[in-house]
Every structure is written in structure tokens, then in C-alpha cells.
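*Asks:* predicted model follows, preceded by the sequence.
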Amino acid sequence: MKFARSCAALVFALTASLALLPTSASAETKLKMTLNWKFEGPQAWFFLAQEKGYFKAEGLDVQIDSGEGSAASIPKVASGAYDVGYGDLGAIIEMASKFPASAPVAVYMMYNVTPYVVAVKANSPYKTLKDFEGHTLGGPGNDAALKLFPVVAKAAGVDSSKVNITNMAPNLREQMLMRDQIDGAFGFMLTVAFSAKAIGIDPDKELRFIKYADSGVDSYSNTLFFSQQIVKNHPEVVQGFLRAVNRAIKEVIANPEPGLDLVMKRDPLLNRNIERERLIATYKLQMSSPEIARIGLGDVDDVRLKRNIDLIVSTSNLTRTPALTEVFDRRFLPPRSERPSKL
């Protein structure tokens, strides 16, 4: 049985490796990428890198698929269904602890400001996470804030067993909150705010946000990550991908409109004005930690990353603490001089 499993693993690894080799017809390496969420403004740089040929210039043919949540993209890459993903670092840390042989590796940090919140109605009595004991919180099953709740609850002294959790489709989250079907909604602050705005809710007047950061969870969030197989055996693929994305990020920040054109091309039913606001708010609020003036966008502070790892390991009662390099590998980043220092 062990021999059979070993053979199966070898066949899988060889198949994955062969899939990355350029075909004679295209001479390009094919990659499958899963996003963090459905198509939206803050993904504009990926579409720009694809449409303007930046991936192609690096010898890459990248297929970009929408996602189902920031935590959901990690197992998709770990399983081999995708080569590269965009999603939550906390989920990578947990998988690196539990399944070190298959966990993907983060290579470019995008959201360096903690985005996780519980959204409540502006006139609700809930002020802190402790107030939700005996009440109901809800969110999509793959939402990263929901997945991280046991960690922040323990850090904030909340008995999570006393909090009722319910799941819903992503498009129902804000509606259920406003109809009092849930007392609070898990999510990224900007995702909830702009999803609310898209259905006629004024988030500035009708919502409040209880931030995880106020409970001492100063965590990184969305990051680009690759499978271990590619990181180890095809470093040039990772480097080329990051060069293309980094180039596109700078262009979108300088002029968002071409990137928004491509977002709208993928989902014409989106509200362009709302997606523009969402995009700009994302890079100004979620990607603009003061630390990037020192280390540049894409990199992490090792001391802060170690705190992130230790917090998730301790509060989730994990038995293994992954090394920093198992979670984040900066070797593939474009040179510091080429990465943004201010957004």
C-alpha cells in the first residue's frame, strides 16, 4: 500500500512538472490562477498584466479564474488544481502547520493592513467582539474573517462557543445584516462596505465596523502564492509572474481606468463607479502600511510575520510552528527599487 501511494505521488509530481513545460506550439508556460473572490476592481492589475502581454513577455500563458473566498484559494493550489493563487496568509500559515508537504508558499504580500472586521448596523448595541456572546454572526463559509474568528476571539477574551455562527451566499450577507437575520457580518471591511453600497446601503451612515486589529490582531492578509512544486522547481516562473504583476500594479495606481476597463469586460454587470472606488480604497487603505516605505510593497516584516504565525499557532492549538520561509519566500520579489514605496 505504501509503495502504491509513493508511486501515485511520483506520478502526480511528474505530471505537474510536465504541465509546466512550454509546448512547442506556444513556447509559453501555462499557469492556472485562482483569485480570492468574484471579479472586482481590486483585481485590475492581474487582468492588465494578462491583456497587455506582460505575462506573455515573461513566457507565461496565465488563465485567471474567479474565486470563492480568500481562504478557499489556498486548498485549490495545495491540491494541484491551480498553480498560483491570491488569498489569505492566515490560511497558508494554518496549512503550513498541518500539512507542510503540500502547503503553498506566499511570494508577494498585497494586503499589508489588517482588513478583517465584523460589520454591524450603525444603531446596533454591539461595540466589541465580546458583545456577541449569545448572539449570531454570519458570513460566507470561505470568508477569511470568519475562518480567523476563533483566533481573534481567543485573543480578545471571547468565548467563541457562546457565539452562534451562520453561513450564507456572499450576495446575501449585507441583506441579512440589514434585515436583522444576523447581528453582525464577517468580512473584509472594504468588501462589505462596497457590497453594501452596490445594493443601495450607505456604509458611512448605516454600518459600523468592529475591527480585528483593535483586538490586537495585526495580521497580513491577501497575498500571491504558488505551489511548492513550482517554487522549488521553476523559480523563473515565479519571478516572471511577479515582475509582470508588479509592473501592472504600478500602472493601475498611476491610471486606474484601463484596468477598470478589463474588470468590466469580465463582468459587465458591475457598477464601474463603485469598482473604481473599491479599487482606489483598496490600495490606499489595505496596501499602504507605513512599513512599505522601508521594505517596499510585496515584502513582509519578519518580526511581524513571526507574530502572525505564533498567534495563529497558539490560539488555534496547532502542534507545529512553521518556519518563516515555509510561509513566505521573498527570493522571487522584483528588486526593491522597482517595487512601490507609497500608494
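*Replies:* Cool, got the structure. Note that the structure is predicted; figures quoted are calculated from it, not measured.
*Asks:* when you work out contacts or count neighbours from here on, use the C-alpha atoms and nothing else.
*Replies:* Noted.
*Asks:* give me the contact list for stretch 171-179.
*Replies:* With contacts defined as C-alpha atoms under 8 Å, 6 or more residues apart in numbering, stretch 171-179 is touched by 120-121, 138-140, 182-185, 192, 195-196.
*Asks:* mind running it again at 10 Å?
*Replies:* Stretch 171-179 is contacted by residues 119-121, 137-140, 167-168, 180-187, 192-193, 195-197, 199, 201, 206-207 when judged by C-alpha atoms under 10 Å, 6 or more residues apart in numbering.
*Asks:* put the buried members of these into a ChimeraX selection.
*Replies:* Buried subset of the contacts of stretch 171-179, written as a ChimeraX selection, criterion 16 or more other C-alpha atoms under 10 Å:
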select :119,120,121,137,138,139,140,167,182,183,184,185,186,187,192,193,195,196,201,207
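*Asks:* what about the contacts of stretch 171-179, which are in strands?
*Replies:* Under the assignment DSSP state E, the contacts of stretch 171-179 contribute 119-121, 137-139, 167, 184-187, 207 to strands.
*Asks:* redo those as CSV? Include distance to residue 249.
*Replies:* CSV is the format used below for the ones in strands among the contacts of stretch 171-179 (distance: C-alpha to C-alpha, whole Å):
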residue, distance to residue 249
119, 29
120, 32
121, 34
137, 35
138, 33
139, 29
167, 33
184, 33
185, 30
186, 28
187, 24
207, 30
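*Asks:* putting a second one here so we can go through both:
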Amino acid sequence: MKLRSSFAGLLTLALMAVAGCGGADEPTGASGASAGGSGLEKTTINIGTMPVVDTAPLQIAMEKGLFEAEGLDVKPSVLAGGAEAIPKLKGGSLDVSFGNYVSFFGAAAKGAIDLKIVSDGFQSAPKTHVIMVPKDSPIRTVADLKGKTIAVNTKRNIGTMLVRVAGRAHGIEIDEDENFAEFPFPEMEGALKAGTVDAAIVVEPFGTFIGRNIGARVVWDTSQGPTADFPIAGYAATSEFVAANPRTVAAFQRAMRKAQKLAADRANVVAAIPKYTKIPASAADGLAIGAFPTALDAARLQRVADSMHEYGLLDAPIKAQDLVFAGE
């Protein structure tokens, strides 16, 4: 899932910038290195992240020493987009990575990777994922999108699914292949202004900036109705890594739970955003910010899997529970 920022140059800059227990024994991890007296199989872990609002808790955890308190030395690796996470996890250059659930579930269902979700990350909230049109567009409701061209950052992913759910709720079917055109988030403002597309499914901080820059209007906030409070993204590891390093993963989970809890205070998120993105503090304060769940709940994530199957993003149903590592 690729979220970024703007004000003309800021849009591009954001994308470029662009989510154990102690014991007496000293177990050996997959690399063969002893974890010393920490009780962890592996103390240094490589984490895939993105400089977007969704990963604020990860930044908070690093800043406040929450990983260090668990005996972990976290090495963040910035990804250009969520699609990078799958091959890097599979290849072992990342131990854990941030990514959107649609990508993770889709890759697992296709057999591209055997993974486990180890921490929840981000949940939609009002204005975090919106459908926008130019200010002078005749489109006034979701029903008016029938037969129109809609910009999305990636086809057959979370954005198209949210638009199609909105369309069905308004009595229209939006075709996955015919009605969407791919544009990176920083280019959507120009596409709307030029009339290249009729609408765009936009995420924060782009929604805020596109509205300010060209007066684009929101015709539908996707965080309502059937997709209200929708699980968007989390952190995953390969099943092999989890099996070989259960105490290390549990330590990561404990640190993230504490960080997600701290992120419930909007001030902590707003303060963190400018430190790892190109979004200035003045802009961060005005963004729509989603929620950061503290519990990894398979029942919640099943909503994503069920919607994916309903809208043709999964050939067969899957059980989110099978992909979740609850840990402690």
C-alpha cells in the first residue's frame, strides 16, 4: 500500500522518501549466531517500512527505545512500495515488513509466499481514503461514476476494491479492468486537473493537498458503510522466520503493541510524521489520521479476505486465522 504527500514538489519528494521472553538458555537462530543472554533467537532484525502515516507507530517504537527494551536492534529498510515487501521477505533480505493486507493475502493465496501476519498496523478512518473529482466535475455521487475512468495507484488491490464496494452500495458495478487507470499518487493531482481521469481514489496526505491545490471535491469517503474502519495494513514475516524465531517475533509484537497504543494519542503521530517523511509539521497537523489497532484480531482481518473473494481478488475463500501469528 503506497501512501505519500504533496504541494507539487512535496508530492514527488514524499514518494522518493517513500508500512522474547528472557531465559537461561542461549538459543541459536537460523543464521547460527547466538543471541547471547537475551533469550531471543535473533536480536538484529531487518524491517521493511515506508515513510507514510501508517507506519508512525514503528517510528515511535524506534524513537522511544521500545524495541531496545525488548532486546531488539531494528534495522529499517525503506521500500518504494508494498510490492517490494513480498520478494524481499521471501529472499530473506527482510525479516519483517509493513504492507497492505490485500497484497499479503493475495500473494499467500497464489502460493507466492508462505507468510504470517505478526502485527496489525493501520485501519481506515474518515477521510483517509476518499474518491475525489475535479471541482467543476458533473459527478456528484458515487452512482455518477458508472462508466467513468478512475485513477488508482495499483489495479486489483485495496484501492480498486474500496471503489467497487462503494459502487455496489450505490447500485452500480465498476469493472476492475475497464474503469481503472494506474497513476502513482503524486501524479493524480495532474491527471484530475488535465481531465485524463474522471475521478481518483486518493489517500492521505494526498487528499488534503489535492483539495487545497486544485479544489478537488470528495464525492465519497470509503471509510463508511461496508468498509468503515477497514483493516488496511500490517506487518508480516515468512512462516519459516516465525517458526525459527518465535521469541524474537514475540518481542517485536510486544514493542509494536506499546507503540500502537501510544499512537492512539494523535499528538504522538503528528510529532513523528515529519521525522521520517517529507511532510512538514505544519501539514502533518491537518491530516486525516486513521487508527492503529493494538490487537491482532483474525476476525477483523477476515473482512479483508471476504471482500477480496467477493470482488474477484481471490479465486477461493481463505481463512485469515491461518495467516495470523498471535504470539503471546
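*Replies:* In hand now; what should we look at? On a predicted model such as this, the values are computed, not experimentally measured, just so you know.
*Asks:* ok, so of the ones in strands among the contacts of stretch 171-179 of the first structure, who is nearest residue 295 of the first structure?
*Replies:* Nearest to residue 295 of the first structure out of those is residue 187 (C-alpha to C-alpha; 27.5 Å).
*Asks:* correct me if wrong: that closest one contacts residue 194.
*Replies:* No. At 11.4 Å, residue 187 of the first structure does not count as touching residue 194 under the criterion of C-alpha atoms under 10 Å.
*Asks:* ok, which stretches of the second structure are strands?
*Replies:* For the second structure, the strands defined by DSSP E occupy 44-49, 73-78, 96-100, 115-123, 129-133, 150-152, 180-182, 199-203, 217-221, 231-238.
*Asks:* any idea which of the ones you listed is most buried?
*Replies:* The highest mean neighbour count among those, using mean count of other C-alpha atoms under 10 Å, belongs to strand 96-100: a mean of 29.
*Asks:* counterpart of it in the first structure, which residues?
*Replies:* Under TM-score structural alignment, strand 96-100 of the second structure corresponds to residues 84-88 of the first structure.
*Asks:* corresponding residue for residue 302 of the second structure in the first structure?
*Replies:* So, by TM-score structural alignment, residue 302 of the second structure is matched to residue 306.
*Asks:* how much space separates the nearest residue in space to that match that is not next to it in sequence from residue 318 of the first structure?
*Replies:* The spatially closest residue to residue 306 of the first structure, leaving aside those adjacent along the chain, is residue 324, at 6.8 Å (C-alpha to C-alpha, 6 or more residues apart in numbering). Relative to residue 318 of the first structure, residue 324 of the first structure is positioned 16 Å away (C-alpha to C-alpha, to the nearest Å).
*Asks:* so what's residue 233 of the first structure up against?
*Replies:* 17, 20.
*Asks:* tally of neighbours for residue 91 of the second structure?
*Replies:* Neighbour count of residue 91 of the second structure, defined by other C-alpha atoms under 10 Å: 11.
*Asks:* separation between it and residue 112 of the second structure?
*Replies:* Counting by C-alpha to C-alpha, the gap from residue 91 of the second structure to residue 112 of the second structure is 12 Å.
*Asks:* could you name every residue contacting both of those two?
*Replies:* Here residue 91 of the second structure and residue 112 share no contacting residue, scored by C-alpha under 10 Å, 6+ apart.
*Asks:* helices of the stretch 101-250 of the first structure, residue ranges please.
*Replies:* Remark: helices assigned in the stretch 101-250 of the first structure by DSSP state H, counting those that start in this stretch are 144-155, 173-178, 189-198, 203-206, 228-233, 235-254.
*Asks:* got CSV for the ones you listed, with distance to residue 19 of the first structure too?
*Replies:* Putting the helices of the stretch 101-250 of the first structure into CSV (distance: least, C-alpha to C-alpha, whole Å) gives the following:
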stretch, distance to residue 19 of the first structure
helix 144-155, 30
helix 173-178, 39
helix 189-198, 35
helix 203-206, 46
helix 228-233, 11
helix 235-254, 13
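*Asks:* for those, which one sits closest to residue 2 of the first structure?
*Replies:* helix 228-233 (21.6 Å).
*Asks:* average offset between the closest one and the second structure?
*Replies:* Compared with the second structure after fitting, helix 228-233 of the first structure has a mean deviation of 1.9 Å; criterion: mean C-alpha distance after the TM-score superposition for the first structure.
*Asks:* where does that helix end up in the second structure?
*Replies:* Against the second structure, helix 228-233 of the first structure falls on residues 239-244 (TM-score structural alignment).
*Asks:* spit out the contact partners of whichever residue in the second structure pairs up with residue 182 of the first structure.
*Replies:* Under the alignment by TM-score structural alignment, residue 182 of the first structure pairs with residue 197 in the second structure. Residues near residue 197 of the second structure by C-alpha under 10 Å, 6+ apart: 133-134, 148-151, 179-181, 183, 188, 190-191.
*Asks:* same check, this time on residue 68 of the first structure
*Replies:* Going by C-alpha under 10 Å, 6+ apart, residue 68 of the first structure touches 34-38, 140-143, 170.
*Asks:* quick check, central residue of the second structure?
*Replies:* Centroid check for the second structure by C-alpha atoms, centre = their mean gives residue 233 as the closest residue, at 3.5 Å.
*Asks:* what count of nearby residues applies to residue 178 of the second structure?
*Replies:* Residues near residue 178 of the second structure, counting by other C-alpha under 10 Å, number 11.
*Asks:* I meant residue 177 of the second structure, not that one.
*Replies:* Residue 177 of the second structure has 10 neighbouring residues, counting by other C-alpha under 10 Å.
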